[in-house]
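Test case, fold it:
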Amino acid sequence: MATTADISKIEVSTGIYWVEIPQADLRLLCGCPEDSVKHLMRRGLISPRSTDGVEYESGPNAILLSDTMLQNGAFANQAEFPVLQMLYRQGMLIPGHPNNTGRKPLLIGSPQQVSAQLAYIHRGNYGLLSEAEIRATGMDAVQARELFRMKLAFSFGKLEASEELLDALILEHNDWHEIRAGVEIRRLQLSRFEIRYRDQSLEVDLNLKRFQRYWSPYPLGFHEIKRAYFSVIHSGQGDGWDVNRPSMSSVLCFQGRIYLIDTGPNVVYSLMALGIGVNEIEGIFHTHCHDDHFSGLTTLMRADHRIKHFATPLVRATLFKKLAALMGSEQEDFSAYFEPHDLIFDQWLDIDGLEVKAVLSPHPVETSILFFRTFWDGDYRTYAHLADIAGLDVMQRMINDDPSRPGISQALFDKTKAAYLEPVQLKKIDAGGGHIHGKATDFSQDRSERLILAHNYAPLTQEEKVIGSSAPFGIVDVLVPDYTDSQRHLAEGHLSHLFPELAASQFKKLLNNPIVTFKPGSLILRAGVLSNAIYLLTTGNVEVIRSDAERIIILSTGGMIGEYSGLYDKPSAETYRSISYVHALALPADSYLEFVRSNDLYAEILRLHDNRCFLKTTWLFGESIGPRLENLLARNLRDSQLARDPQTGLLTLPPERLYLIQQGRISKLLNGRPIKQLEAGDFFGEEFILQQNGRGFSYRAEGEVRLKQLPARLLSQAPVVMWKLLESHRETLASCLH
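Model (predicted):
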């Protein structure tokens, strides 16, 4: 902790700082990535308080935003929950509360980031903002009126603008600006600030180092999950305030495919603990847009394929408008990252044997509860996921059939209650209580076989324990068991992608080898050791560690360990260490060698190996790239010779290509002025792929350079690559502005 007599700074977590000046009554949260509130709670910076018998929490009263929207692929600014904590849990908005002094939460930052946060928080509070927006999703006028009346009932009759709830301090250029009571702040560099009070000052740097990550506030351990034919893996039981558990969510496993229900904060940490890679996700089912169910969507935009997104048009419009507000983009842009699939309210949709039905659920934002089923052994086996429901007593008080007034109709109440209490084999419910969450007692007569209570941060009461069960992280409920060899089936699929030119019959001999398991933290292959086996990962994640590299590369399912060492009888250049539980097909090196020789694959494997090694040295492709995408890129990576102006050294860039520097240096210029030096492993030309029309950028070779190129059409199919290109481009633009 940095401290002086009047001002102190605490590093809360990576990229999150706390600056406090008691004499000015200023408590400044610096940096607010996902789950920053939980980090503050863990450090005791948010804690229970009581004044005149009123219980509330302490916490920040201002937020300093990063100048850049993205930091190493993750959103640096997600202020929704910190703001909610100030307004409601501290009491700054509650009438008659001792903390309701007229002072509002304060957002501090660049004009772009403050504007984006205000718009994103507004969407997070209210979702769609008018009957016209609701009708644009396909609802008729009567339905739109009903839904908007419901929204007004939850919002006490009015949708407040974010500016009415929050104050903002815009940091222009590098000038000093007063926060309050003599405390001043100025920007030193991009996302680096100086704060001073009286004759004392300190600096806050919100920039992450190149390969740093924001941390999860809770440990989860590691779990070995058997993937059943149809099962529910419980990946979150808490809410946005639970410091020990992820927010309410589930992972569905169906016929070997992985689906997520909602994407809360730190979803990648949860998946890693379960031995699931991001690139394994087949699809996402979304209930609504609150951050504790939404934040992880930004992480999944970094998958190596377009993940299928299942939601009603009503819910998806809310999600994508909120995401567009956060990014300062258009909601139509997100079809580049996800593959939309519409759910229709009250209708079953068949997804290759898995059926899903969405039912409208009253809530301040557009929300669906979801039912999943498959037919097995003469009957349907059904799972119901009831996230962010409302208590029956709350809805009853809202009943009002006058279409001109806020409220819900008696018909909607009756339909909702019947859907909530529909008996199924397995049901998970929001039992968080309060104005916008469900109550366990509403389900005391529910005839479902197993009822799980979730979306709470306190332990279950005695009364709740009689009604329903808890489900610790990693617990699996199997609805239909799997009697096939799923691991071997996964291995066959991976081999077909590794060797697309070969028939499936060519893999039979390789598949007739054992599936082995590695516990978390196991050394699978050490650097400098000759490998006598080659491992094809079927599930789990593995670290690839090089002593001369500054980062750790993650190898996910479909990747090969020891291939080059085994084929060429050379010691491994890397160490491979399991992160989670890992399952792999163990191939004897001599058997694999015979397979390669008999199919004349030597030359192509060597070319692909060299290209993969080069891609791994780059920031753009060195992490989060699954083996399928990596092999596709390696097959299409080619040497490039660009024309150069003999006078200026400026390069002529043909369109529809991305260029990577293998050797040498290139200067990036904006309107003829050098702004960035690019070296080996860097890339250029992204503004053309992002359709930014160049924006005055040009490139000059500094001496001899060796370049590689990739076609843009491949990159546009890889969300993780497009996401990183966007991050790099926006960071460049932001640095030019500041």
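
switch to C-alpha atoms for all contacts and neighbour counts from now on
Fine.

the strands in the stretch 401-550 of the chain, which residues?
For the stretch 401-550 of the chain, strands defined by DSSP state E, counting those that start in this stretch occupy the ranges 426-430, 450-454, 476-480, 515-518, 523-525, 533-539, 542-545.

so can I have CSV of those showing mean neighbour count and distance to Gln396?
As requested, these are exported to CSV (neighbours: other C-alpha atoms under 10 Å; distance: least, C-alpha to C-alpha, whole Å):
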stretch, mean neighbour count, distance to Gln396
strand 426-430, 24, 18
strand 450-454, 23, 22
strand 476-480, 19, 33
strand 515-518, 17, 53
strand 523-525, 19, 59
strand 533-539, 24, 48
strand 542-545, 22, 52
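
Distance to Asp401 added to the ones you listed, as TSV?
Shown next, in TSV, are the strands of the stretch 401-550 of the chain (distance: least, C-alpha to C-alpha, whole Å):
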stretch	distance to Asp401
strand 426-430	27
strand 450-454	32
strand 476-480	41
strand 515-518	60
strand 523-525	66
strand 533-539	53
strand 542-545	58
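
for the ones you listed, which one sits closest to Ala573?
Ala573 lies closest, by C-alpha to C-alpha, to one member of these: strand 542-545, at 9.0 Å.

Check the offset of the following helix or strand past that closest one from the chain's centre.
Using DSSP states H and E, the helix or strand that follows strand 542-545 in sequence is strand 553-555. Distance of strand 553-555 from the chain centroid (C-alpha atoms, centre = their mean, to the nearest Å) equals 18 Å.

here's the other one to compare against:
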Amino acid sequence: MGLIEHKKIAPGLYWVSIPSRKVFLQAGCPADSVKHLIKHGVIRNQANGGALHETGPNCLLLSDLGIQNGQFANLAEFTMLQMFYRQGMLIPNHPGYSKDKPVMIGNPEQIKAQLDYVFRGNYGLIDENELVEAGMPREQAMEMMRLKLKFAFGRIQATHDLIDCRHLSDDALDIGGGVLVKRTGINKFRISVEQEFIDLDLNLAPHEAYQPTYKLNFQRFAPEFFSVIHSGEGDGWDIHRPAMASIICYGPDVYLIDAGPHITHTLRALGLSLNSIRGIFQTHGHDDHFAGLTELMLGDRKLEYYSTSVVRHSVNKKMQSLLSVKFPVLERFFTIHDLAPEQWNNIDGLEVQPSYSPHPVETNTFQFRTVTENGHRTYHHLADICSMSVLQRMIEPDQQKPGISLQYFQRIKDLYLQPADLKKIDIGGGMIHGQAEDFQGDRSKKIILAHTADELTPSQLSIGTRALFGQIDHLVKSHIDNRHEVAARSLHHYFPTVPFSSFYELLNQPIESLEPGSALVRQAGHAQDIFLVLSGIVAAPKSEVPFGLEYVAGYLVGDDPDCPLHQLISKSFAEILRIPRRIFDSFLERYNLKESFSKNISRRRMLQNSDLFQSIKWSPLLNKIAKSVYEIQIKDQQVISHFTGHFVFILETGHLSLFREGYAEELKPGQFCYEDNVITDHAPLELQLKALENSRGYLIPHVVLKDIPAVEWKLLETYKRRSQAIQKAPVLHKNAS
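This next block holds a predicted model:
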């Protein structure tokens, strides 16, 4: 029998076990990697002296790349928590206690990023000054720091004191017991012991994505005027359900509460896309509520971000740590709305009141309400709360010591027990979560119990119930059809110079519903019509057309004459507005739009097939961008040192070499470069272009890209990948030779 046991767990995630050397290695650390290890039986309960504790990794090999295909590649928070507490590696007298610290292996940049990010995930803002800078009054900041220190057992501890960090550089690294780890390429590694070895590749394929551990059934999206969709009831360890979350529907607007891992997977099951979402309410920055934020950056417009300033600052510092950047990430990719805490804030008629809730990091509860003729209808969302028994033990009259006051305890108890028409609560238990028994006397009309992977007990079911995925609670019935408002907004996005009142002839058409798997065109006579997707996803089978032919809410289908309408099917429950071709053409002619609408179609196709715009294909934004590009002809063997100004270059035809001393890569049609022109002012990559044949491409001004979060995110991801490759190129070349 060999010394090394290993298997691929999921894209970008491997398990390597070398029992004889007591090395149990997790290679790769995408979101929900712990859940995948649980699902595959790698992490399981084990009896030791009559006590149960979990098995699992004691070593973690990080990806060289912090971002892959728009998703975070390294999210070590829950992996470290599993090692620290569920395995018990850092708990004295625990059956899993080890004098050896968990080992983290990787390049220095990624290790530093992970240490900083785990640190922020443990503590959030770390002193009174940071809280005050985030907008909290000094007296309240002192109160919060007392609470934080109580959760932290009296002191804020640096993460590097808890983890054995091993920098992987040029040579093979011994991680213990004669087990060697060696980098053989960017994100490629060899694990060896004695004469045995295995090779691991943590790179994702161009269109591959990290996956959740669960499958969600398609649900029909059918809210009323004020509705709550239950989109997550689990916790960070639940392999069967998304983490605790909800979706608020108010009029035509859709809002998320938190964005856990694989949030777009959740949205697709509900027939929603990023274009369907107006904004997100953020409770706090733990990974099971935070890790999906990057997926919300892959749309063609900025979503609105609602939270208190203190929570926003906490989340932003964690995001900066992950990305190793200093600029305010949330402000760059979202439209920020800081909500006043402990007050009602008006958002176009929907009122929301955030309140600070005790947790190791800054956390909000949210109360939502809207007025009706019979008074307010209310929804309270209480994620990551604290049990009354734990809080009671924290009461400490001496204000110089960690703890809370009796008055603070009573204030939080009153907050949690405020009655609502609908209330969702965290019952995860333990030191930092709530318990159902605290709500035994709650006068709310309906209570949803969430944030647990366990089955509910009879005692808990006497207090509340568990919601199924996609279940909807309607709080206020709708007497208007909001779908036409959604359609009008989408048309205005395409035709911004046309007033809303001029869309009536387009809107006065039938709205058709599609079941999953249904053909878009069901009658031969409709094959020339235009379709506006209102909800759901319409796409072509991958076997029929190149990957990525997909239309989501807000997109017109059929405006491109080469669109294969007959091949398109619904990938979820969907609703579409069918606009007869004659009416659509008449509309274009009436407002002198026909020529401008069609003349840039070849450039738009070039853009939509490029790597840079792969997340926003067929968006109306591409029409605007197509008008702003500058064509560049590069003759065979011609060398271009640099393009001055804030431009990104996309290659349309031909082949180019992108190079500098010690580094070269081939640029193929659809690929882009010079992202360093717009991402950074202090660390340009200093790359040159050389034509390997006659080539043509386009310069795109950054001014037309800077407010498109998906493009900004792709530029940042590519810059980090290229800078990492340039840094490692001489070493890898030396090793290869």
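
re the thing from before, quick check: which of the strands of the stretch 401-550 of structure 1 is nearest to Leu502 of structure 1?
Minimum separation from Leu502 of structure 1 across these (C-alpha to C-alpha) falls at strand 533-539, 17.1 Å.

quick check: the closest one aligns to which part of structure 2?
On the basis of TM-score structural alignment, strand 533-539 of structure 1 is assigned to residues 529-535 in structure 2.

Then stretch 469-480 of structure 1?
Mapping stretch 469-480 of structure 1 onto structure 2 (TM-score structural alignment) gives residues 465-476.

Tell me which residues are up against the matching stretch.
With C-alpha atoms under 8 Å, 6 or more residues apart in numbering as the contact definition, stretch 465-476 of structure 2 has outside contacts at 216, 219, 223-233, 270, 372, 377-378, 421, 447-450, 456.

Stretch 361-369 of structure 2 too?
Defining contact as C-alpha under 8 Å, 6+ apart, one finds that stretch 361-369 of structure 2 is touched by 121-125, 148, 282-286, 307-308, 310-311, 314, 350-357, 376-384.

and what of stretch 576-590 of structure 2?
Contact with stretch 576-590 of structure 2 is made by 487, 505-507, 509-514, 526, 528-535, 594, as judged by C-alpha under 8 Å, 6+ apart.

Return a ChimeraX selection command for the buried portion of the contacts of stretch 361-369 of structure 2.
Per 16 or more other C-alpha atoms under 10 Å, the buried members of these correspond to this ChimeraX selection:
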select :121,122,123,124,125,148,282,283,284,285,286,307,308,310,311,314,350,351,352,353,354,355,356,357,377,378,379,380,381,382,383,384
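
From the contacts of stretch 361-369 of structure 2, which land in strands?
307, 350-356, 376-382 (DSSP state E).

Identify the residues contacting the aligned partner of Leu507 of structure 2 in structure 1.
Using TM-score structural alignment, the partner of Leu507 of structure 2 in structure 1 is Leu511. With contact set as C-alpha under 8 Å, 6+ apart, Leu511 of structure 1 has these partners: 488, 491-492, 585.

Now the buried members of those.
Among those, those classed as buried by 16+ other C-alpha under 10 Å are 488, 491-492, 585.

Just the closest of the residues you listed to His177 of structure 1, please.
Ala491 (59.3 Å).

which residues touch Ala73 of structure 2?
12, 28-31, 63, 65-67.

Find the pair from those with maximum spatial separation.
Greatest spatial distance among those (C-alpha to C-alpha): Ala31 and Leu65, at 14.1 Å.

Could you check which of those two has the larger neighbour count?
It is Ala31, of Ala31 of structure 2 and Leu65, that has more neighbours when counted by other C-alpha atoms under 10 Å, with 28 against 22.

So the more buried one, which state does it fall into?
coil (DSSP: H, G, I helix; E, B strand; the rest coil).

Show me what it lines up with in structure 1.
Checking with TM-score structural alignment, Ala31 of structure 2 has Glu34 as its match.

doesn't Gln78 make contact with its match?
Yes. At 5.9 Å, Glu34 of structure 1 and Gln78 qualify as touching, with contact defined as C-alpha atoms under 8 Å.

Other residues contacting the match of strand 533-539 of structure 1?
Under C-alpha under 8 Å, 6+ apart, the answer for stretch 529-535 of structure 2 is 221, 271-273, 276, 483, 486-487, 551-559, 573-581, 584.

List only buried entries from those.
Counted by 16+ other C-alpha under 10 Å, the contacts of stretch 529-535 of structure 2 give 221, 271-273, 276, 483, 486-487, 551-559, 573-581, 584 as buried.

Please, where are all the helices along the stretch 451-600 of structure 1?
462-467, 486-498, 508-511, 563-568, 589-598 (DSSP state H, counting those that start in this stretch).

any idea which of those is most buried?
Among these, ranked by average contacts under mean count of other C-alpha atoms under 10 Å, first place goes to helix 563-568 (a mean of 20).

what's next to it, contact-wise?
With contact meaning C-alpha under 8 Å, 6+ apart, helix 563-568 of structure 1 is reached by 530-535, 570-572, 589-590, 592-593, 609.

Thank you, goodbye.
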